[in-house]
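**Student:** Provided below are the primary sequence and the corresponding predicted coordinates.
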Amino acid sequence: MRLIKSDRTIQALKPGTKRLTDGAGLYLLPFSKGDNHYWRFDYTYESKRKTLSIGVYPETGLALAREKADAARASVARGEDPSSLRKEVKQSISKKVDAEKRAKRGESPLGSFEEVARRWVDTKRHGWTEGYGHVVLRRLQMHVFPLVGYAQLKDISPKMMLDAFRKVEACGHLDTANRLREISSQVFRFAIAEGLDLRDPCADISDALKKPIVRHRSAITNPEQLGQLLRAIDEYSGSFLVRCALQLLPHLMLRSSELRMAEWKEIDLDNRLWYIPAERMKGPKISKMGKPPHLVPLSTQAVSVFEDLFELTGRTGLVFPSQGRLGRCMSENTLNVALRAMGFDSSIVTSHGFRATARTLLVEVLRIDESIVEMQLAHSVKDALGTAYNRTQFIHQRLEMMQSWSDYLEDLKHNRAKIVHPTLPKFTPVTDRLKVFEKRREEIAT
């Protein structure tokens, strides 16, 4: 039974009038919050009394208010909560509006692979080196975002991800394809940790990609050949900066990038020490306690080269500034190009290969403890506390090792090395004896 006769009844209300009930839970609150009249609907859902706002009079007239109340009653009869349904509709509209705004700004939809991946990268950046973070995002932008970037994570199947990775694989980049699978898998796990109800489709395709063949970078481990290379570097007729960089690489046991990006403020020539900031060292992660700088003791030979360089580039801030690019360091291909120009192709040596050279000869020839060599190479140490003490651990041994290594290189360059490198004899298969037996038979027969 309807209790409010018509809209005229409402229009005739005077200030101070109390609640006007229409029956079955629908009522009007006259002059609430000023001169406005507010419709409300009371209902019971799961044994709880709830109130739903229906609208404001006169925008919502009596007929419309009753229609909305009837719809709410029908929802309750179906076992649905009208308030929850309204929130869902509002959220849906809000998401649609937000999606339109993001689209106008050129941004990916919320919950899409690209949107989640970019948030994952931003979350992880603080624990990565700057270069590693750039590489991760660049790989996603080139190979994954164009294919599945705008797809919602819950809608992405293993086949969709596999198709994206196989396009990279088809170009011969097997290592990149496998790394993309690992990166994408971390994006899905990040979303799962945030509460999304889904599973990682990349886990189902780990065996569907070709495994890359591990190829070590070329390095000279023969002392005689190393001496030839050192002499060739001293005679290099190209850029003075490049020659100095090539002269330093064998002595410092660093990656070429760590040398190229060197800044003078990191180097103490008086005490023969160089502290390379942890964020510039290779590797995506920095420990929770924070990684100390990597210590590079400088031999007298290395200091001499740095002294010459300081006179030329000391005011620039960079040890190896780029020619023609202000504020940039020497490019990554410069050193390898110089090695090729001297007649040493990539199958013989690379700028990165000097680390393998040092690792091999220091242990095999100079008999330096392997753990000290590994520490100087900035490789991971086995004990949990090792990272925290890398800055000073084995400091005296490392200082002595770096000087001994430079002295050995100097001896090789001048053909005066007295240490003999152990070499294997030329391989002669026992089957070669058969040729001798056959020759003897022929001699006897004749």
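**Tutor:** Thanks, I have the structure now.

**Student:** use CA for all of it now, contacts and neighbours both
**Tutor:** Fine.

**Student:** tell me the helices and strands packed up against whichever strand or helix holds A74.
**Tutor:** If you go by DSSP states H and E, A74 is part of helix 62-77. Identification of packing neighbours for helix 62-77 by 3 or more C-alpha pairs under 8 Å, 6 or more residues apart in numbering; DSSP states H and E yields strand 37-45, strand 48-57, helix 82-104.

**Student:** so which bits of it are buried?
**Tutor:** Buried residues in helix 62-77, counted by 16 or more other C-alpha atoms under 10 Å: L62, A65, R66, K68, A69, A72, R73.

**Student:** just the closest of the residues you listed to S304, please.
**Tutor:** Of all those, A72 has the smallest distance to S304: 86.2 Å, by C-alpha to C-alpha.

**Student:** take a look at this one as well, against the first:
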Amino acid sequence: MPRIKKPLTVKELNALPDGRHAVGGVKGLTVEKRAGKITGYRLRYFKGGAERATTYVGTYTLGEVRKKAADDLALYESGTSPQEVRAAERQEQAEKKREAEKQAKNARITFLYCANEFISEYTQTVSRSTNKARHVALNKHLAPAIGAKPIDAVTVQDLAAALSPIWVSKPNAAQKAYTLAHQVFDYAIAKELTELRSNPADLRGPLGVLLKPLPQPPKQHYPALHFDFIRAFIKDLLKTPSASAHALFFAILTGSRNSEARLAEWKEFDLERGIWKIPESHQKTKDKNFERNRTKILSTQAIDFLKHLPKVGPLVFVKRQDAAANRPLSDMAMTEVIKALHEKKKERDGRGWIDPDSLNRQTGEKRRITAHGFRATFRSWVESGEWENYTKAQEAAEAVLLHEKRDNLGGAYRRYDHAAEQRRVIQAWADNCLEGIDLSDYSPWRREAR
């Protein structure tokens, strides 16, 4: 064990010869001199037969060296060492730096950032109307309240505060905003943009306690045109030479859904037999537990119409500029056609193409007809008709609309497809729609007539 020597003064240190000498005042502290100059100090300490040492090099004063040496000696005697303490300090500083960088990064990853990333990544997988609804929900209802907050800092209380103002008064808007918030948090968790492991925007959790059950307004049917006006509408429609108008005309003649007509491909049709086999992917209804009839019978007018259409790609209805990319019409294409026809008619008669029995709940105004509403037009026309066999005509109408499902109970033994009745009903419908209309005056028949 090093001896404790009487503390030397600075003058005494300077008078020492070259070599190593005890400084005194701190056990084991020595000074190293070469060429008459002090080159450094060393603290030596023995424990368990091994020597430990700490060197002090620099412009320290003698008092500063003794203070450091005394502190380090205390560390040795307590069972640790200056090296271990300094390593721990460096590690603590490194952790603080990492935590600061992490907090700075998290501050940049806000709810708005995550929402924009989610919407951008899935833009191509959803419809234009869905994208628009997401942007409205974000910018109008979510971003003002929680957009600037780091995604990790958004609490259940924050979400409740953002949704509460519209939760009861605007249930449709509230539902869209809630759905988007839920999707954004799921996205952030999946992409590791947050350390959250559970979604705070979940009504089955605490959020559901803070928000009252979302009111469900009574469902409204799609506005539909009365069948007495179908010929007048078709005359207006046929004057619109566009792929969207052609798709709407075909959907009306066949009683089809928007997606079935928009996504139709030439390979689905057997024009010689007058049938159209629609793949499940083109339909709104996806059936997991039963089969559904997906074959439509075509009227002679529908077949003739298809034969007159130019084939510019796999899709039946496509804008010429989109043909090379095989890009189908948007889900709003038919709506835009109806909207344009409605505005023109409104200029003429002040009413437009409306459903007088369908009112806007907020404004009380009569609603404009829809593409889907023409299915109701067809069904109502069949319902009002006089048929040789009324029951079979109604069953055939349901088959035309592809409402029949072959489940394990009611449909297990019903295998008659009403093909003959379907043909009679759909042909009568086409004859009714086009009665008194000379198709040679309209596109695409006009090209052949010329």
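**Tutor:** Thanks, I have the structure now. Keep in mind the model is a prediction, meaning the values are calculated, not measured.

**Student:** now the end-to-end length of stretch 180-198 of the second structure.
**Tutor:** Stretch 180-198 of the second structure stretches 16 Å from its first residue to its last (C-alpha to C-alpha, to the nearest Å).

**Student:** off-centre distance for that stretch?
**Tutor:** In terms of C-alpha atoms, centre = their mean, to the nearest Å, the centre of stretch 180-198 of the second structure is found 12 Å from the chain centre.

**Student:** and stretch 271-289 of the first structure, by the same measure?
**Tutor:** The chain centroid and the centroid of stretch 271-289 of the first structure are separated by 17 Å under C-alpha atoms, centre = their mean.

**Student:** packing partners for the host helix or strand of Q141 of the first structure?
**Tutor:** Element membership for Q141 of the first structure, per DSSP H and E: helix 130-143. With contacts taken as 3+ C-alpha pairs under 8 Å, 6+ apart, helix 130-143 of the first structure sits against helix 113-124, helix 158-170, helix 174-193.

**Student:** and the angle from the helix holding A74 of the first structure to strand 37-45?
**Tutor:** 20 degrees (axes from the mean of the first three to the mean of the last three C-alpha atoms, to 10 degrees).

**Student:** what does helix 62-77 of the first structure contact?
**Tutor:** With contacts defined as C-alpha atoms under 8 Å, 6 or more residues apart in numbering, helix 62-77 of the first structure is touched by S6, D7, L26, W39, F41, Y43, T44, Y45, I54, G55, D81, P82.

**Student:** which one of the buried residues of helix 62-77 of the first structure is nearest to V363 of the first structure?
**Tutor:** V363 of the first structure has its nearest neighbour among the buried residues of helix 62-77 of the first structure in A72, at 81.4 Å by C-alpha to C-alpha.

**Student:** tell me how far the closest one lies from H126 of the first structure.
**Tutor:** 50 Å.

**Student:** now swap in L362 of the first structure and tell me
**Tutor:** Counting by C-alpha to C-alpha, the gap from L362 of the first structure to H126 of the first structure is 35 Å.

**Student:** neighbour count winner among these two?
**Tutor:** Between L362 of the first structure and H126, counted using other C-alpha atoms under 10 Å, the more crowded position is L362 (20 against 14).

**Student:** how much space separates that one from V381 of the first structure?
**Tutor:** From L362 of the first structure to V381 of the first structure the distance is 18 Å (C-alpha to C-alpha).

**Student:** does I119 of the second structure touch K132 like I think?
**Tutor:** No. Applying C-alpha atoms under 8 Å, one finds I119 of the second structure not in contact with K132, separated by 10.0 Å.

**Student:** more crowded one of these two?
**Tutor:** Counting neighbours by other C-alpha under 10 Å for I119 of the second structure and for K132 shows that I119 has the greater number, 19 against 12.

**Student:** who's in contact with the more buried one?
**Tutor:** By C-alpha under 8 Å, 6+ apart, the contact set of I119 of the second structure is N131, R134.

**Student:** how does it look with 7 Å?
**Tutor:** The contact partners of I119 of the second structure, taken as C-alpha atoms under 7 Å, 6 or more residues apart in numbering, number zero.

**Student:** hang on, the earlier thing: filter the contacts of helix 62-77 of the first structure down to the buried ones, ChimeraX style.
**Tutor:** Filtering these down to the buried ones (16+ other C-alpha under 10 Å) takes a single ChimeraX command:
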select :26,39,41,43,54,55,81,82
